[in-house]
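*Asks:* sequence and predicted structure, then a few things I'm wondering about:
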Amino acid sequence: MKRYIVMILAALMAVSIIGCGQSGDLFPESTAGDTAQTEPVDEAGMKVGYLLPSGTDTTDTDSRIEGIRQMQYETGLKDSQVFIRTDVSRDDCASRIEELVQEGCNIIFACDDRYENTVLDAAQQYPDVQFCQEGGTKAKKSGLNNMHTYYVRLYEAYYAAGVISGMKLNEFLNSGRITSSECIIGFVANEDSPEVTSCINAFYMGVGEVCSQASMMVRYTDGGGDYDADAEAARQLLEAGASVMSQFTSTTGVATICAENDIPIVGNAVNIIDVAPSEALTSAVADWSVYYTYAVNSVLEGKAIDVDWCGGYDHGSVILSQLNDTHIPDGGTDRLIEVEKSLRDGDAKVFDIEKFTVNGESLATLAEEEEDYQKYAKSIRNGEYQESSKRSAPSMDFFVDGVEE
C-alpha cells in the first residue's frame, strides 16, 4: 500500500521544485475593505513565488501545487515564471522571501499562517511586491496596500461529505453491521485550530442531517506530515469503536489503516481512492487555483487585490473529489447533488444554531451571557453561525455537542 499519494498532474514531474525554484477573471466574495490598484505587469515579465510549509511527499503540498499548475493554465504563465519553495519553516521564511524578491517576483503567496508576522515585515520592506497570506488575520489592520489575506470555506466541503458519511452509517445500521451504540465517527486531525475545528464540526453537522444518533471522537497528531502518527491515531479510533473515519491531515496514514480494516474514510486535500479503493468515499478538497488565478490576474491587469478574500462552494473554491461510485450509499449521489446545490446557492445553513448546542446551551444564549463566547455574536445571523463571514480565517474554537476529544 502506498504511503503517500503521487502527484496528480503529470506536469508536476517535469518541473524542478526546490526546497526550489524553476519551475476568465474570478472575483469571489471579499470580506474586507480598502484596496489600491497597481500598475499592470507585462505577462512576459510576470513572476510568481510560493512558500509552502511541507515537502512534495505530503497531500497538502500536492493540493497547492495542483492549484499552481491550474493557475498557470488559466493565466498562460510558464514554468520559468513560477518559483516554488517547499519545506519552508517559520525560521527560514524571511530568507526564502528574500530569495523570491531577488528572483523578481511580483507577487508572493505564503501558504502557512505561521509565516504571517514575517510576511508583514516583508510587505513593509518591499512595497512593490504583493504578498498574499493564507489563513492570515492581520492584513486589514496593517493598512498596507500590498498585504492580503485569504482562505476558503473548506468546512462546506466537509459538511457535504458528512451527509454522505451519515448515509453510510445508516446503511450499516440497516444491514445490521453496527448497532446504534456503535454509530461512531472517528476524526484524525493534525492540529487543534479554528481551521480544523470548523471542519470537524461541519462534518458532524452533515452526518447529523441524516443520522441523528451519531457521535464523533477526535484524535490529534500534534503536527503535520507524520505518516506514523496519523496511522496510530487512526488505530486508536478504531479500537475505540469508530465505524466511519475522516481526517484533516497531510499524509495517507489514516486512509491506509482504514483500507486495512474495511472502514469507510473521507479524505482531505486530494483524492485517496488509489490508497483505499474499497473504503474511500470522497475527499474534502480546496481548489487553491481559484484564488491564485484571481490574484495573479489582478497583478497582470493592475487591479486591486481584496484585502481579505474568502471563497466557498459558490465560486468553486471548495469541492468534493471523485466519488467512489461503487461504495457510495444508495441515493447518496442524488442527495449530494441537492446538498451541493444548496451550498452553491447560499441556501444551506451549515451551522444552523437550532440544530446544535454547546455544553448544552444555545450558541446564541452563550454569546449573550458568557464572556468567552461574546466574540461569536457578530457572526450569528439569520439563525446561523456564519463562519468566515467577518474574516476569511476561521474563528471557531468550540466543539458542538456530540463531538469529543
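*Replies:* Cool, got the structure. Residues are numbered from 1 along each chain as shown.
*Asks:* CA only for contacts and neighbour counts going forward, please
*Replies:* Noted.
*Asks:* helices or strands next to the host helix or strand of residue 185 in the packing?
*Replies:* Taking DSSP states H and E as the definition, residue 185 sits inside strand 184-189. Other helices and strands packing on strand 184-189, by 3 or more CA pairs under 8 Å, 6 or more residues apart in numbering; DSSP states H and E, are strand 215-220, helix 227-239, strand 244-248.
*Asks:* what helices or strands is the following helix or strand past that strand leaning on?
*Replies:* Of the helices and strands lying after strand 184-189 in sequence (DSSP H and E), the nearest is helix 194-208. For helix 194-208, the packing partners by 3+ CA pairs under 8 Å, 6+ apart come out as helix 154-175.
*Asks:* report the buried residues of the helix it packs on.
*Replies:* For helix 154-175, a neighbour-count test (16 or more other CA atoms under 10 Å) marks 154-173 as buried.
*Asks:* just the angle between it and helix 194-208, please?
*Replies:* Counting by axes from the mean of the first three to the mean of the last three CA atoms, to 10 degrees, helix 154-175 lies at 30 degrees to helix 194-208.
*Asks:* hold the first one in mind and look at this next one:
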Amino acid sequence: MKKIASLFLVLILAFGTLLTGCQSSSNQTKSTDKSSDSKKLKIGFLYVGPVGDGGWTYSHDAGRKYLEKELGVTTIYKESVKEDTAEVQKVIEDMINQGVNVVIGTSFGFMDGMEKAAKKHPDVKFMHCSGYKTAENMSTYFGRMYEARYLSGIVAGMKTKTNKIGFVAAYEIPEVIGGIDSFALGVQSVNPNAVVKVAWTHTWYDPAKEKEAAKALLDQGADVITQHQDTAGPQQAAEERGAFSIGYNTDMRDKAPKAYMTAPVWNWGPYYVKQIKAIQDGTWKSESYFGEMKDGIFDLAELTANAPEGAKEAVEKAKADILSGKNKVFQGEIKDQTGAVKVPAGQVMTDKEILNIDWLVQGVEGQIKK
C-alpha cells in the first residue's frame, strides 16, 4: 500500500513539474511577444550639439518631447556626439544595449556610422536627417528649407541700406550651399543690387567663433546678418553693432531682440509622430523624405517689428506662390558666380541636383573649398 501511495505521489509530482514547465514556457513566450510588440518602442536620438544651443539641436529635442507627449513612447538622447564614424557606432551600440529599437540621428556627419550600425542591426529602425544613404531599415529625412530661406532673403533684401548682407555659414556641404543660394535668390527678387557675403566657420556649435565671423562681415559693410549655424552668436554680433539679423532653426527673437527680424524654423515633432506611428502600425518603410513647406515641417517665423515696411505683404505673396507651385525657387534662369548659366530659363533643378548642389549663385561673394 505504501508502494502504491509512493508511486501515486511520484506521479503527482511529475505531473506538477510538467505543468510548471508548461507555465514557464508560456510566460517566456508571452514575455518575448511583449518585447517584440511594435508598440513597445524605445527611441534613441543622437544630437550633434547640446540641447541648450537654442538652434538645430534644440529644435530636434523639441520634436522628441512632442513625440513623447503625443504617443507616450520612451525616448533617450545623447548630445554633442562627434561626427566620427566610430564614435557614432559606439553611441548607437550603447543605446541598443539599453533597449533602443529605433535610432534617430540628426546630423549629416552621422551618416556612415549609422549605415554601418543599420547593417549590423537589421531588426532596429534607423532614421537619418539630411543624409543620402538608405537601407531596408534606414530612412533619410529632411525638408526643402530653401523655400523658407528664399522668403527670409526677401526680408533681408528689403531691409539692407548698404546692399551688403552677411551670411555666417558652417560647412561647404550641399545643405548649407543650397541655403545660401536660395537666400540670395530671395534677396535678388526684391533687390538685384544687393550682394551676399559669406564667411565659413567650419563649426556647427561655436558661439564665440560664429560671433567673430559675423563681426568680420559687419566690418565689410554688411548691415544685415544671417546664418547657417546652431547658435545665436551671429545675431548678437549684429545687435551689438546696431545692425539687423535673421536667425535659423528656431525663433531666436529673445537672443537679440533689437536685431532679430525673422528666421526659417524647423518643426520636427509631427514628422517624428508620423514615423513612429507607422512603425507601431507595421506600415513603416524606408524612404528618402524631402518635405515641403506645406507639410508643416518648416516655415518662416513671424516677422518682428524690426522687419522693413512692406516685408510682411511681400513674404505672404511669395509664400503663396511657393505653396501653389508657381515659384519653385530653383527655377531658371540662374547663373553661378562666374556668370555661367547653371539653370536655363524655363527649367527647374531636380531634387537630386538640389541635394548635391556645389556652386554659388551670381551675387554671392565667397568661395567653396573643395
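*Replies:* Yep, that arrived. Note that this is a predicted model, so its numbers are computed, not measured.
*Asks:* can you put the helices and strands packed on strand 184-189 of structure 1 in CSV and add distance to residue 366 of structure 1 and mean neighbour count?
*Replies:* Formatted as CSV, those follow (distance: least, CA to CA, whole Å; neighbours: other CA atoms under 10 Å):
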stretch, distance to residue 366 of structure 1, mean neighbour count
strand 215-220, 22, 20
helix 227-239, 31, 20
strand 244-248, 28, 28
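*Asks:* out of these, the one nearest residue 317 of structure 1 is which?
*Replies:* With CA to CA as the criterion, residue 317 of structure 1 lies closest to strand 244-248 of those, at 17.3 Å.
*Asks:* that closest one vs helix 194-208, what angle?
*Replies:* Going by the same axes, to 10 degrees, strand 244-248 of structure 1 makes 160 degrees with helix 194-208.
*Asks:* what range in structure 2 does strand 244-248 of structure 1 sit on?
*Replies:* Counting by TM-score structural alignment, strand 244-248 of structure 1 pairs with residues 224-228 of structure 2.
*Asks:* what's the mean distance for that stretch versus structure 1?
*Replies:* Here the mean offset of stretch 224-228 of structure 2 against structure 1 after fitting is 0.8 Å, by mean CA distance after the TM-score superposition for structure 1.
*Asks:* hmm, who's touching that stretch?
*Replies:* Contacts to stretch 224-228 of structure 2, defined as CA atoms under 8 Å, 6 or more residues apart in numbering, come from residues 156, 159-160, 164-170, 176, 179, 214, 217-218, 234-235, 238, 243-248.
*Asks:* switch the cut-off to 7 Å
*Replies:* Contact partners of stretch 224-228 of structure 2, identified using CA atoms under 7 Å, 6 or more residues apart in numbering, comprise 156, 160, 165-170, 176, 214, 234-235, 238, 243-248.
*Asks:* same check on stretch 232-239 of structure 1?
*Replies:* With CA under 7 Å, 6+ apart, stretch 232-239 of structure 1 has contacts from 186, 188, 219, 221, 254, 257.
*Asks:* just put these in TSV and tack on distance to residue 344 of structure 1.
*Replies:* Below are these laid out as TSV (distance: CA to CA, whole Å):
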residue	distance to residue 344 of structure 1
186	28
188	27
219	31
221	33
254	30
257	33
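*Asks:* who wins on neighbours among these?
*Replies:* residue 254 (31 neighbours; other CA atoms under 10 Å).
*Asks:* list the contacts of that residue.
*Replies:* Residues counted as contacts of residue 254 of structure 1 (CA under 7 Å, 6+ apart) are 230, 231, 234.
*Asks:* touching, the first one and residue 253? I think so.
*Replies:* Just to be clear, that refers to residue 230 of structure 1. Yes - applying CA atoms under 7 Å, one finds residue 230 of structure 1 in contact with residue 253, separated by 5.2 Å.
*Asks:* circling back to that earlier point, among the helices and strands packed on strand 184-189 of structure 1, which is nearest residue 39 of structure 1?
*Replies:* It is, among these and with distance given as CA to CA, strand 244-248, at 39.6 Å.
*Asks:* tell me the helix or strand right after that closest one.
*Replies:* Downstream of strand 244-248 of structure 1, the next assigned helix or strand under DSSP H and E is helix 253-261.
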